[in-house]
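Student: I'll drop the sequence and a predicted model, then ask my questions.
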Amino acid sequence: MTNKTILQLENGVLFLLALSLYIKLGFPILYFFIFLLLPDVSMVGYISNPAIGAKIYNLGHNLVFPVLLTFIYLFSQTPLLLAIAIVWSAHIFMDRTMGYGLKYSDEFKHTHIQNL
């Protein structure tokens, strides 16, 4: 089994965990699927050029911001923040399961997962 396959399986399991947690916490499942693709709005940067597009896309597709939202939730107890963090994380896990990853600045299809 290659490292790429292991990483994709790992992210597939994490996607299922995020979905299960979202359901277990009683958040509306319809919202999960409605907002699951919302982070892809970060592709708008590619209108300008691949370098700017990759930077903006990578901001929306790394786990730093969902983790920060989770920490803020822990202190504020605002359930919406946790719901957003779970869906956002699930999106990232879904993308990486399908072989998409953080982008390099040369072209849209060149991702960190392809280099494994």
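Tutor: Ah, there it is.
Student: going by C-alpha atoms from here, please, whenever you check contacts or count neighbours.
Tutor: OK.
Student: now the residue most central in space within the chain: which helix or strand?
Tutor: Centroid-nearest residue in the chain, with C-alpha atoms, centre = their mean: Ile92, separated by 1.9 Å. Following DSSP states H and E, one finds Ile92 within helix 79-97.
Student: put this beside the first:
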Amino acid sequence: MTAPAVAGPPRLLLRLEGTALLILATGAFSRMGLSWWLYAVLFFSPDLSFAGYLAGPKVGAVVYNAAHTLLGPAILLGIGLALNSPIFLGLAAIWAAHIGFDRMLGYGLKYATAFSDTHLGRIGRNRAGA
């Protein structure tokens, strides 16, 4: 069974939104006065959530999706604004930029069926419509 996925113009719009998010979040980070080394070191850290797949596709999808939705960066942004903390704002920007990067490339949120089944379409060797 193929997992449902967005297609056509809505898929393109979601990928363009990802591009915009990557650009805007990176631009916001540049205004925080933080080290670009921090950005470079942490940019791919949400992908450590791949380790959740060691426990199977259901757990993997939950862990991966938790690290790849904008809820986490939004919470960090709120904390950063409340505390006037550049480090929290910078971390939120890095995290959001990563999510934008993934969406731009067509990597969506995962379904519990398989790692390659995402809301933006199937990824990997056997992808269809990606």
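Tutor: Arrived safely, thanks for sending. These numbers come from a predicted model, not from an experiment.
Student: sorry, back to before: what range does the helix holding Ile92 of structure 1 cover in structure 2?
Tutor: Counting by TM-score structural alignment, helix 79-97 of structure 1 pairs with residues 86-104 of structure 2.
Student: now for the longest helix seen in structure 1, which elements pack on it?
Tutor: Secondary structure of structure 1 per DSSP state H: the longest helix is helix 3-24. If contacts are counted by 3 or more C-alpha pairs under 8 Å, 6 or more residues apart in numbering; DSSP states H and E, helix 3-24 of structure 1 sits against helix 29-35, helix 79-97.
Student: hey, which of the ones you listed is tucked in deepest?
Tutor: Comparing the helices and strands packed on helix 3-24 of structure 1 by mean neighbour count (mean count of other C-alpha atoms under 10 Å), helix 79-97 comes out on top with a mean of 23.
Student: who are the packing partners of it?
Tutor: helix 3-24, helix 64-76.
Student: quick one: it to helix 3-24, angle?
Tutor: Relative orientation of helix 79-97 of structure 1 and helix 3-24, computed by axes from the mean of the first three to the mean of the last three C-alpha atoms, to 10 degrees: 150 degrees.
Student: what residues does helix 79-97 of structure 1 touch?
Tutor: 7-12, 14-16, 18-19, 21-22, 27, 32, 35-37, 39, 61-63, 65-67, 69-70, 72-73, 101, 113 (C-alpha atoms under 8 Å, 6 or more residues apart in numbering).
Student: how far does stretch 15-32 of structure 1 sit from the chain's center?
Tutor: Relative to its chain's centre, stretch 15-32 of structure 1 lies at 15 Å (C-alpha atoms, centre = their mean, to the nearest Å).
Student: what's it aligned against in structure 2?
Tutor: On structure 2, the counterpart of stretch 15-32 of structure 1 by TM-score structural alignment is residues 22-39.
Student: so where is the longest strand along structure 2 in structure 1?
Tutor: As assigned by DSSP state E, the longest strand anywhere in structure 2 is strand 114-118. The aligned range for strand 114-118 of structure 2 in structure 1 is 107-111, by TM-score structural alignment.
Student: what residues sit buried inside the matching stretch?
Tutor: For stretch 107-111 of structure 1, the neighbour count (16 or more other C-alpha atoms under 10 Å) marks 108, 110-111 as buried.
Student: what do you get for stretch 16-31 of structure 1?
Tutor: Across stretch 16-31 of structure 1, burial judged by 16+ other C-alpha under 10 Å covers 18-19, 22.
Student: okay if I get these as a markdown table plus distance to Ala54 of structure 1?
Tutor: Below are the buried residues of stretch 16-31 of structure 1 laid out as a markdown table (distance: C-alpha to C-alpha, whole Å):
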| residue | distance to Ala54 of structure 1 |
| --- | --- |
| Ala18 | 25 |
| Leu19 | 27 |
| Tyr22 | 29 |
